[in-house]
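K.L.:
build me a model from this:
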Amino acid sequence: MNDSPTIDTVLVANRGEIARRIIRTLRDQGIRSVAVYSDADVAAPHVREADDAVLIGRAPAAESYLDVDAVIRAAQHSGADAIHPGYGFLSESVALAQACARAGIVFIGPSTLALEIMGDKAKAREHVAARGVPVVPGFTAEGLSDAEIAGRADEIGYPLLVKPSAGGGGKGMEIVSDADGLGTALASARRIARAAFGDDALVLERLIRRPRHIEVQVFGDSHGTVIALGERECTLQRRHQKVVEEAPSAGLTVGLTERLLEAAVRAAESVAYVGAGTVEFLVDADAPDDFFFIEMNTRLQVEHPVTEAVTGLDLVALQLGVAAGGALPAPPALSGHAVEARIYAESPERDFLPSTGRILRFAVPRGVRVDAAIETGSEVTGFYDPMIAKVIAYGPDRATALARLDQALAQTIVLGADTNIAFLRQLLANERVVSGDLDTGLIETLLPVRSAEPSAAMIAAAKQELLRGTGRAEPRLTQDVLFRRSGGVWGALTDTDARAVAFLTDAEEIVESSSDAVGGVIAATDADGAIWVSEDGRSMRLRPVDRRQRMLRRLAAQRPVSAETAPEARAPMPGSIVAVHVEEGAAVTAGQPLVSIEAMKMEHPVLAPHDGTVHLLVTVGDQAKRDQAVATVTPVAVTPAETIAPEDIPEGGTA
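P.N.:
Here you go, the predicted model:
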């Protein structure tokens, strides 16, 4: 590599954990770093850790991190001579690469040609197929009417995968089981693609029923060299978002691995690739000798740390060297095994809906690598991706790496927002995962995720946290004692046991404690007076309730359950209203989509609770809170049957 790079200052056009990770390498290389941030990220860790920082816009990504002009102005203002786009946002933006060229700024990424070809899934398919790389049967829908698309879809056969031609990360992808669902999938995919990428062109492909997702890390330099740094297993995913990744893959044959690496290098060489890139393939789990090109991501990947672990390379340092004109080293031999788990701010028990909030406590174990977007005190908002951290474990073999990752997750503490940590531990313990029998549908076999009751130690820790918040010692009384918490929430001690405290879980279950055995549970109180507890990687939010609230809930539980549904249609998660599917005053049926809410790269429809007439309470662009009513549906009154005169009744009939 060139030890004397000409790059002195790099602007990092990203946020969160990838911005922090890039800044870390820049510091190690003695290169000045400049962060950019939106007004939602004023206090974000990456802003503080950079040598300089520039505000570029408002919280919505389209008004800040996706604004090419604002990024270029920030680079010029700060004196940056290079821009590193990270991943996501502008990392595969032709417009940013072109703007950098016009401004005389080094774009730490591939050429415009590579971005144009590989950044468009339809072009990429045709391009690599012409060079002998196998592709999944399918077609581009650009320029076709919906009727023409339906005809081509019938020719390919169902099930089909509909996905935006631009962009990546699974955003906008829709699975269509039959012709009846095609129209809805096309509309949804176009809407999401237009909002996320500014381009609603689509690609439709045959859906392989038991695919494995394998990707190859490639690197190219300006001297014509392209190398492969091994493959990664990215099969464990849901909603096309990766959850757990590992390097090398779990049990591919040597012959297949060699063919994958050769095909990846051939695809990168076809566009004279320079920099870090990833060529992604599907391997049929039922026919493991078959593989198909999916796409090439022309950037660094979220899961690049597992490749760094088994190669011993710093891929960001490699990017910097190549961007400065340096030559690539020979590919190193791979050693050991690495596994990465993505920690998302989401609630698996609520169908993985996004979670937001202020992080009351964040702590990670030693002995593993943790790339985190958050720290204690950080705010998790609904404006950006829900991934808040990555935990990466390394070992001499796969079994050891999996065990170390599980242990690390058990010791990871996140209080203040729901996370998927407990689910990750469940996933890693699954016998199919342990044996390496993987396909992209595996996670779906573990759903739905059931709500678990808090342990006795968690409740006891919550009780101690509640008492500590009052500034009172443990009471010894023979009658009820009520005490006020912040936010007007009440806690209660009962006369049957002066040490017992009752809490309400998010699953609306009353839990009580008379135990003082806290063990290793960590607890903290949020601004609403609710208490968060964490034990072995599992966290819960418990809300103190008083004796009257408990009594009312118990009485309600004894009454017959009404068959009627509430008139309100409520937001299942915080987010932005991106679509309204019905008109004010329209007649709707139970289960009909009323509005769609988007948060953290996820779109979710809110459905009518029953038949009736709809009254809309929101419009497109509004921000909704979790459980906020977005519409009401008034049942249609039943009109009594008209009275029929006796002479009008047919012979032998009845009224």
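K.L.:
from here on, just use CA atoms for contacts and neighbour counts.
P.N.:
Noted.
K.L.:
just checking the distance from stretch 219-230 to the centre of its chain.
P.N.:
30 Å (C-alpha atoms, centre = their mean, to the nearest Å).
K.L.:
who touches that stretch?
P.N.:
216-218, 247-248, 261, 264-265, 268-269, 272-277, 307, 311, 322, 325-328, 330-332, 334 (C-alpha atoms under 8 Å, 6 or more residues apart in numbering).
K.L.:
burial measure for residue 636, as a count.
P.N.:
Residue 636 has 12 neighbours, counted by other C-alpha atoms under 10 Å.
K.L.:
before we compare anything, build this one as well:
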Amino acid sequence: MFDTVLVANRGEIAVRVIRTLRELGVRSVAVFSDADADARHVREADTAVRIGPAPAAMSYLSVPALLDAARRTGAQAVHPGYGFLAENAGFARACAEAGLVFIGPPASAITLMGDKIRAKETVAAAGVPVVPGSSGSGLTDDRLVDAAREIGMPVLLKPSAGGGGKGMRLVRDEALLGDEIAAARREARSSFGDDTLLVERWIDRPRHIEIQVLADTHGNVVHLGERECSLQRRHQKIIEEAPSVLLDEETRAAMGEAAVQAARSCGYVGAGTVEFIVPGNDPASYFFMEMNTRLQVEHPVTELITGLDLVEWQLRVAAGERLPYEQRDITLTGHAIEARICAEDPARGFLPSGGTVLALHEPQGNGVRTDSGLGEGGEVGSLYDPMLSKVIAYGPDRATALRRLRAALADTVILGVPTNAGFLRRLLAHPAVVAGDLDTGLVEREAAGLVPEGVPEEVYAAAALLRRSTAPAASLADASGWVDPFSVASGWRLGGTPARTVLDFRLPGHDPVQVSLRSCPAGTELAFGHVGEGAQPPEPVTGACGPLAPLPGGRETARLVEVSGPRLSLELAGVTHAFTHAPSPDGVWLGRDGDSWHVQDHDPVAASLAGAGRSGADTLAAPMPGTVTVVKVAVGDEVVAGQSLLVVEAMKMEHVISAPHAGTVTELDVGAGATVAMDQILAVVAPVEAPGEEA
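P.N.:
Next up is the predicted model:
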């Protein structure tokens, strides 16, 4: 076994690899960019080396910097994790030339399987069924269009050099092929440095099932069963499980043998994954899609049902050890499901998010495992992949694993950074998911119904009580539930009219809300109403504290049960809600049941003045923090409705900014390469005046 291993990655995978290295007694070396100087993987490693500034191209993708870090720390081997250089044959060769062991397959296997066109030809020759599609490398745009027409719409455009859904485009309309090919090439070039594309037949309502393989340097290859990865958004997996409910033992054995043959066909060594697309109505008709020549994000579900540590066996195989088991020795026990927690905001169309982690709670134990790279106070920016952590649940059966994972997601708190945790919890409760009736389009079809349109009133109630409280570390109620009015900073006084406090709040993507509250010995009365035109208060009503004129939205009686550190308990309408809270310069973050909200003080007048002349249908703002990669217009250009004006990229995702209507570009505040914040003004398009309309 090695004495020292350098982990050439960041985030949760670096933390995961470091954990196994620690268990094996191997010294770990972390690397970091300037953006990650205080990251968790840096703190947990035995030693850490700075390798460059924040942009990945100048740090995590810099082969010379990584090799220099290995040399300076005496590392004997390099673990690439996944992403970045994990499937880069040039990096594997550079490691070997520098006398380092690359913990992964040989460069020849990476090269062969990294080229999806050659990979399909190679495994097909080995008898593995493949998806019908284009043939040949380096196809021009015109030849791709011709191949798509020959295959028949719909088709899937795929980068030849990479995976993970980056650059993939499903095209149903032949007229859009030109634009989609250009976009796919752009994203492929950005993600992999290679814009070569292929085109394949699209199989409607497919299931995505992959087989984990493990091969040593002595010619032994086994598979460790399958993982169901059909729950995806934008071709990115978000929920994975093992085993799949779709496969019977006969099909599982056949697909496993096909995966083993695919691995043998390229001389594979180490842990890898062979991915298949499977018609849901005919599981026996499976097709090879690609091989991922690295550890997969979803490897924990395989570890839980097999009892094997895949990172440990990557290390052992790289050190020359022989696999101690044959295929008949591999058994699958129980069921495991994984959810990927990403920095994205479902309420804003799943656009990438960011911020400072103000409070953090990640469940562990009782059948639950969280793999994470997060730490309180850490910054989540827009430079790297949006995945923050993974929550994995295990049970003796699928139903138990599902229940445990939903409960774990409800118990997950990441305040300061909007995430998809609440969305994933609701997805796991969807009847089709519970029944195991999955396909790769399910999430996109059902996404709108899994994103709550409004904000629960208890969120505003908790925020209002928390902001008004002057003793956040003390309980405001005794054992009987009675609140001492003299301990409440509410303005209440004996024999007088209860003072009413009115607070204005806003949340991203939602209308401003006003909360009216006042306290008396019976509790605290709250009324909720939207701030805006036509929001008139109803007639006064009599509540527990006497006459009260509430705002639109009705009246509820709430009681702040306890504030203890970051924990807040609120009783509203007879139901107790548990929150985690953390203060921030902009307001208060509240989290409940796997969802999070940023509750911020709101002054409608100041907001209106700040946005005067810079808001409305003519103004185009950044939908997410990121980098402007393409600017297609200049001030004075005339544009048509829907015309692409700019492209903003964040966390390896592109978002096209289009003209809201026909008109003239009167302002353009950014250029290519500019870093922008969420909601930053990018451009203004003045509309075309209607005929006869006076200026």
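K.L.:
give me the TM-score for this pair.
P.N.:
The TM-score (TM-score structural alignment, normalised by the length of the first structure) is 0.89; 622 aligned residues with a C-alpha RMSD of 2.9 Å.
K.L.:
rewinding a little: could you pick out the buried ones from the contacts of stretch 219-230 of the first structure?
P.N.:
Neighbour counting with 16 or more other C-alpha atoms under 10 Å marks 216-218, 247-248, 261, 264-265, 268-269, 272-277, 307, 311, 322, 325-328, 334 as buried within the contacts of stretch 219-230 of the first structure.
K.L.:
restricted to helices, list the residues you listed.
P.N.:
Counted as lying in helices by DSSP state H, out of those, are 261, 264, 265, 268, 269, 307, 311, 322.
K.L.:
and which of the residues you listed is nearest to residue 285 of the first structure?
P.N.:
residue 261 (18.3 Å; C-alpha to C-alpha).
K.L.:
ok, that closest one touching residue 232?
P.N.:
No. If you go by C-alpha atoms under 8 Å, residue 261 of the first structure and residue 232 don't touch, sitting 10.9 Å apart.
K.L.:
joint contacts of these two?
P.N.:
residue 216.
K.L.:
so in the second structure, which strand runs the longest?
P.N.:
strand 221-233 (DSSP state E).
K.L.:
with the first structure superposed, average distance for that strand?
P.N.:
Average distance, strand 221-233 of the second structure versus aligned residues of the first structure after superposition (mean C-alpha distance after the TM-score superposition for the first structure): 0.6 Å.
K.L.:
whereabouts in the first structure does that strand align?
P.N.:
Using TM-score structural alignment, strand 221-233 of the second structure lines up with residues 226-238 of the first structure.
K.L.:
pull out the buried residues from that stretch.
P.N.:
226, 227, 228, 229, 230, 231, 232, 233, 234, 235, 236, 237.
K.L.:
list the contacts of the last one.
P.N.:
Okay, so that is residue 237 of the first structure. The contact partners of residue 237 of the first structure, by C-alpha under 8 Å, 6+ apart, come to 243, 244, 440, 441, 443.
K.L.:
which residue packs closest to the equivalent of residue 314 of the second structure over in the first structure, ignoring adjacent ones?
P.N.:
Matched by TM-score structural alignment, residue 314 of the second structure corresponds to residue 319 in the first structure. Residue nearest to residue 319 of the first structure in three dimensions, not counting chain neighbours: residue 275, with 5.7 Å by C-alpha to C-alpha, 6 or more residues apart in numbering.
K.L.:
from residue 527 of the second structure, how far off is residue 465 of the second structure?
P.N.:
According to C-alpha to C-alpha, to the nearest Å, residue 465 of the second structure stands 12 Å off from residue 527 of the second structure.
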